[in-house]
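Undergrad: no FASTA, just this:
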């Protein structure tokens, strides 16, 4: 690996790990793995985070063609400092006695499950739109298991607009996009495998405050490096 590629890979790997450990998508994978076959959950969550990582990096890669490289560099530096301060503020205000993110995700998944069960029981007359939705689900189920589809969709929408995704876009705008993709996918794979294997017990033992604090420090460090590095 050349120096710029190694730099982009390392930054992406470190940034994604500290952003995803104990985060929303981590908790989703952990809880789903407790309820469904691990293989389907793993493939569903992994497929989703790989897609979002690639899409995010592509957006960042395209940014310098819309604005100048110099402006992209300054915006990236500003965002790193912003994410760092944001994370430190979250760490300062977090209550480390209980895992709020894990409880929130579990509560939401339970609500979704109850809603789907209630919908199935009150099938009734829903008209042509409902028939179309059923046919669409049946078509997807021919290729993917319901567990895979649930893991993919919940993880995808949970990741979209997340701090780690925005940071990936910023990083790809200033570093080698392919290196950022490889680093992000590697980190996402490690985090997802840990969540699926470790399950809910691992997620509940992770200190959210410590991880958020490390995330803030890392973002600030990236901001300083970006500020000191010349624009290519």
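TA: Cool, got the structure. Only a predicted model underlies this, so the values are computations on that prediction, with no experimental measurement involved.

Undergrad: only C-alpha atoms from now on, for both contacts and neighbour counts.
TA: OK.

Undergrad: in the helix or strand residue 116 falls within, what counts as buried?
TA: Per DSSP states H and E, residue 116 falls inside helix 100-121. For helix 100-121, burial by neighbour count (16 or more other C-alpha atoms under 10 Å) applies to 101, 102, 105, 106, 109.

Undergrad: including distance to residue 31, could those go into CSV?
TA: What follows is the buried residues of helix 100-121, written out as CSV (distance: C-alpha to C-alpha, whole Å):
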residue, distance to residue 31
101, 12
102, 8
105, 8
106, 7
109, 9
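
Undergrad: which one among these gets closest to residue 41?
TA: residue 109 (14.0 Å; C-alpha to C-alpha).

Undergrad: what residues are up against the closest one?
TA: Contact analysis of residue 109 by C-alpha atoms under 8 Å, 6 or more residues apart in numbering lists nothing.

Undergrad: ok, of the buried residues of helix 100-121, which one's closest to residue 169?
TA: Nearest member of the buried residues of helix 100-121 to residue 169, counting by C-alpha to C-alpha, is residue 101, at 23.8 Å.

Undergrad: tell me which stretches of this protein form helices.
TA: With helices called from DSSP state H, the chain shows them at 3-20, 24-35, 38-66, 69-93, 100-121, 127-141, 146-159, 163-174, 177-205, 208-228.

Undergrad: show me what contacts residue 56?
TA: Listed by C-alpha under 8 Å, 6+ apart, the contact set of residue 56 reads 165, 166, 168, 169.

Undergrad: of those residues, which is the most crowded?
TA: residue 168 (27 neighbours; other C-alpha atoms under 10 Å).

Undergrad: burial measure for the nearest residue to residue 173 once chain neighbours are set aside, as a count.
TA: Distances taken as C-alpha to C-alpha, 6 or more residues apart in numbering place residue 60 nearest to residue 173, at 4.2 Å, with adjacent residues excluded. Residue 60: 25 surrounding residues under other C-alpha under 10 Å.

Undergrad: putting a second one here so we can go through both:
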């Protein structure tokens, strides 16, 4: 349960203002079809985070514990710094295509998450915990908590949302996680 909750929290706060959240806003504003967009986000996130989780599990089995602790701690601190950089996305890269809103959402979300901070957080969390299913479920829930409201709100709320403040809070969460792991305290609390 702990792996699930930490994963959900880390990805929820890390996703605020992220390019995939902006992508959700963009798709919702353009297509006004929330059901296929939300389902596309769910499928793409499950696939992407399952891949990331498997990589994290492999790393945990093949990297010595001290190296893993330092790698995880430093990766969380790097994610904290990355979180402070706002993502930007314009809608010129998204084409309607012939495959419908669901498939368009699946493909664009899967690709947008490749190498993204939430995917890297999933790798790190999966390496930290021996609970692959809980981590994937938690990170996927975190993505949905952050992105589903963006789908329903579209462009209406985005200009007034305090993305900068939330980015600083998310950076703080990742920095604390990194510090706890580096100090060895993370083994007890994370």
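TA: Received, thanks. If you're wondering where the values come from, they're calculated on a predicted model, not measured in any experiment.

Undergrad: what's the TM-score here?
TA: Overlay of the two chains. TM-score (TM-score structural alignment, normalised by the length of structure 2): 0.86; 185 aligned residues with a C-alpha RMSD of 2.3 Å.

Undergrad: hang on, the earlier thing: now the contacts of residue 56 of structure 1 in a markdown table, with distance to residue 38 of structure 1?
TA: Formatted as a markdown table, the contacts of residue 56 of structure 1 follow (distance: C-alpha to C-alpha, whole Å):
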| residue | distance to residue 38 of structure 1 |
| --- | --- |
| 165 | 25 |
| 166 | 29 |
| 168 | 27 |
| 169 | 30 |
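
Undergrad: between these, which sits nearest residue 202 of structure 1?
TA: Using C-alpha to C-alpha, the contacts of residue 56 of structure 1 come closest to residue 202 of structure 1 at residue 165, 23.3 Å.

Undergrad: for the equivalent of the closest one over in structure 2, give me its contacts.
TA: The alignment partner of residue 165 of structure 1 in structure 2, by TM-score structural alignment, is residue 119. By C-alpha under 8 Å, 6+ apart, the residues touching residue 119 of structure 2 are 48, 49, 52, 113.

Undergrad: mind checking how far residue 119 of structure 2 is from residue 160 of structure 2?
TA: 27 Å (C-alpha to C-alpha, to the nearest Å).

Undergrad: same thing with residue 17 of structure 2?
TA: Separation of residue 17 of structure 2 from residue 160 of structure 2 (C-alpha to C-alpha): 12 Å.

Undergrad: which of these two has more residues huddled nearby?
TA: Shown here are residue 17 of structure 2 and residue 160; by other C-alpha under 10 Å, residue 17 has more neighbours (24 against 8).

Undergrad: corresponding residue for the more buried one in structure 1?
TA: Residue 17 of structure 2 maps onto residue 22 in structure 1, by TM-score structural alignment.

Undergrad: so that match touches residue 203, yeah?
TA: Yes - counting by C-alpha atoms under 8 Å, residue 203 is a contact partner of residue 22 of structure 1 at 6.0 Å.

Undergrad: what touches both of the two?
TA: Between them, residue 22 of structure 1 and residue 203 share the contacting residues residue 102, judged by C-alpha under 8 Å, 6+ apart.

Undergrad: with respect to residue 84 of structure 1, which of the contacts of residue 56 of structure 1 is nearest?
TA: Of all the contacts of residue 56 of structure 1, residue 84 of structure 1 sits closest to residue 166, with 12.7 Å by C-alpha to C-alpha.

Undergrad: give me the spatial nearest neighbour of the closest one, chain neighbours excluded.
TA: residue 56 is the one closest to residue 166 of structure 1 (C-alpha to C-alpha, 6+ apart), at 7.5 Å.

Undergrad: and the one you found, what's its match in structure 2?
TA: In structure 2, residue 56 of structure 1 lands on residue 52 (TM-score structural alignment).

Undergrad: repeat that for residue 224 of structure 1.
TA: Taking TM-score structural alignment, residue 224 of structure 1 has residue 179 as its aligned residue in structure 2.

Undergrad: wait, its match sits on residue 75?
TA: No - at 10.4 Å, residue 179 of structure 2 does not count as touching residue 75 under the criterion of C-alpha under 8 Å.

Undergrad: next, the buried residues of stretch 224-232 of structure 1.
TA: Buried residues in stretch 224-232 of structure 1, counted by 16+ other C-alpha under 10 Å: 226, 227.

Undergrad: which one of the contacts of residue 56 of structure 1 sits closest to residue 211 of structure 1?
TA: The nearest member of the contacts of residue 56 of structure 1 to residue 211 of structure 1, counting by C-alpha to C-alpha, is residue 165 at 17.0 Å.

Undergrad: might you report the residue contacts of the most centrally placed residue in structure 2?
TA: In structure 2, the residue lying closest to the centroid (C-alpha atoms, centre = their mean) is residue 118, at 2.8 Å. Neighbour list for residue 118 of structure 2: 11, 14, 15, 139 [criterion: C-alpha under 8 Å, 6+ apart].

Undergrad: mapped onto structure 1, which of those residues hold?
TA: Among the contacts of residue 118 of structure 2, the contacts conserved in structure 1 (both residues aligned by TM-score structural alignment, their matches' C-alpha atoms under 8 Å) are 11, 14, 15.

Undergrad: most neighbours, which of the contacts of residue 119 of structure 2?
TA: When neighbours are counted by other C-alpha under 10 Å, residue 49 leads the contacts of residue 119 of structure 2 with 28 neighbours.

Undergrad: wait, that residue touches residue 138, no?
TA: No - using C-alpha under 8 Å, residue 49 of structure 2 makes no contact with residue 138, being 9.9 Å away.
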